[in-house]
Structure formats: structure tokens, C-alpha cells
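Student: what's the 3D shape of this:
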Amino acid sequence: MDLQDQLKNLFPDHKEEPAEQSEDSNKKIWLQDDPIICKYEKRKGKPITILEGYTGATEDFKKLAKELKTKLSVGGSFKDDKIIIQGDYRDKIMAMLEEKGFIVKRVGG
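Tutor: Below is the predicted model:
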């Protein structure tokens, strides 16, 4: 008897909640007609990736920034309606955004 069976015996009326809430929050992000610009720069000799051109709500863009930083396991920030990611992750970021339905334009190299 594994742990799940023991829990079902202890709490027979308990119903499990679906764990798909994170996907629902992704669908609420407003998609735009204009492309998001993904560009590469070097600041103080270190590479960074900058995303700009989002015309939706600032809170949605902040959620997107947090999700990108978490999935890539890198640092970054959100300043002046731009997402700044440490490192050159243009290809990965563009693939993630296209999966979500965004139009992305690569600029600079």
C-alpha cells in the first residue's frame, strides 16, 4: 500500500484539485499585433538580451519576465517597459514566446 492509497483511506471525501492553474494564467496574457523586439547588446563587456515593444498591461509583461527568468534559470530585470535578461538567450526566448503565440522579431546579429 503506497502513500496515495493510505491518504485515500484516511480522507475518503477529499477530491484532488487539477494542477493546470499555471497554464490558465499564461492564457490570460494579452497578445498583440506588433512584434516584440528581441535584441542583443553588451553592457560592461557582458552579454544581455533585451525584449521591448510590448503594448499590453505592465503587469502582464512583468509576469512574462518572471516566467522567462525562471525557465532559463538566469537573472534579469524589468525596467522602462523592457525585459533585460542576463546572457545571450535570443533563440530560446524567441521559441518560448512563439509557443505562447507572440510574434517576435530578432534585431542585431
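Student: use CA for all of it now, contacts and neighbours both
Tutor: Noted.
Student: mind listing what the spatially closest residue to D81 that is not a sequence neighbour touches?
Tutor: With sequence-adjacent residues excluded and distances taken as C-alpha to C-alpha, 6 or more residues apart in numbering, D81 is closest to E52, at 6.7 Å. Neighbour list for E52: 36-38, 81-83 [criterion: C-alpha atoms under 8 Å, 6 or more residues apart in numbering].
Student: any idea how far the residue minimising distance to the centre of the chain lies from K105?
Tutor: When C-alpha atoms, centre = their mean is applied to the chain, the residue found nearest the centroid is E67 (3.0 Å). Using C-alpha to C-alpha, to the nearest Å, E67 is found at 20 Å from K105.
Student: out of the contacts of E52, who's nearest G75?
Tutor: Minimum distance to G75 across the contacts of E52 is 10.8 Å, recorded for I83 (C-alpha to C-alpha).
Student: one more, so I can put them side by side:
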Amino acid sequence: MARDNEWKNLGGLVFSTNPDVNLNQQEEEEETLDAADQKLRIWLDRKKRKGKAVTLITGFEGNDDDLKSLAKSLKTYCGVGGSAKDGEILVQGDQRDKVLKFLLDKGYGQTKKSGG
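Tutor: Next up is the predicted model:
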């Protein structure tokens, strides 16, 4: 069964005529910076959301598991829904003050509100 799942780890590459292609290469996990070293920005965004406001946290540097863990903590703290992908966290509604307080309490010292 393990052999069946090996092709899924190749990122869609099934065959190549290039002799330099390494089919056994694994993607390296991006290392997550410490909380104090993260430079996060908190925005209020209404674009492409039919006028609904969302709080957008950008600038997270690290792997997806840590991003999703932080997003889950933020959503639980604020009591709302949201999502996390591509280094950004979306929290439903205008939660900028709550998010800023939460992140500063967790040690994200270089966190700032940005935008209007």
C-alpha cells in the first residue's frame, strides 16, 4: 500500500525525460520563526467579500501546521469563524482589537494594526 501513495508526494510529476530529475526528493518544511521575530500586520478588509468585513492577519512566516494552529486559537478567542492559507489568517468580522491583544499576549511583539 505504501508504494501506491509514493506518486502523490511527487507533486504531480509522473514521468520525466530529464536525467537530472530526482523523483525521490521531498519538500523541506519551512521553519517557523519565533513569536517575537514574526512581523504580523492586522488589516480590516472588505474587498471581494460583498461588503462583509474580515480581519486579515498577514506576514506569518512558517509552516502550514503552525499557521492553522494560530488561526484556530484566534478564532476560538474571538468566537468567530475564519480560515488560514498562504501565510494569511482570515477572521470573520472586525476583530482587530481582540486579535491585537491576543497576539501581543502570546508574545508576537512586532504586531501592528495597518491600513485604515
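Student: list the contacts for K85 of the second structure?
Tutor: Contacts of K85 of the second structure (C-alpha under 8 Å, 6+ apart): 64, 67-68.
Student: same thing but at 10 Å, please
Tutor: For K85 of the second structure, the contacting residues are 64, 67-68, 71, by C-alpha atoms under 10 Å, 6 or more residues apart in numbering.
Student: what's the matching residue for it over in the first structure?
Tutor: Using TM-score structural alignment as the criterion, K85 of the second structure maps onto K79 of the first structure.
Student: got a list of what the counterpart of R96 of the second structure in the first structure touches?
Tutor: By TM-score structural alignment, R96 of the second structure lines up with R90 in the first structure. Counting by C-alpha under 10 Å, 6+ apart, R90 of the first structure makes contact with 38-40, 48-51, 96, 106-107.
Student: any idea how far R90 of the first structure lies from E59 of the first structure?
Tutor: Separation of R90 of the first structure from E59 of the first structure (C-alpha to C-alpha): 22 Å.
Student: what's the answer for K100 of the first structure, then?
Tutor: For K100 of the first structure, the distance to E59 of the first structure - C-alpha to C-alpha - is 17 Å.
Student: just want to know which of these two has more residues nearby.
Tutor: Neighbour count, other C-alpha atoms under 10 Å: between K100 of the first structure and E59, K100 has more, with 13 against 10.
Student: how close does that one sit to L72 of the first structure?
Tutor: In terms of C-alpha to C-alpha, K100 of the first structure sits 16 Å off from L72 of the first structure.
Student: re the thing from before, are any of the contacts of R90 of the first structure buried, and if so which?
Tutor: Among the contacts of R90 of the first structure, those scoring as buried are 38-40, 48-51 (criterion: 16 or more other C-alpha atoms under 10 Å).
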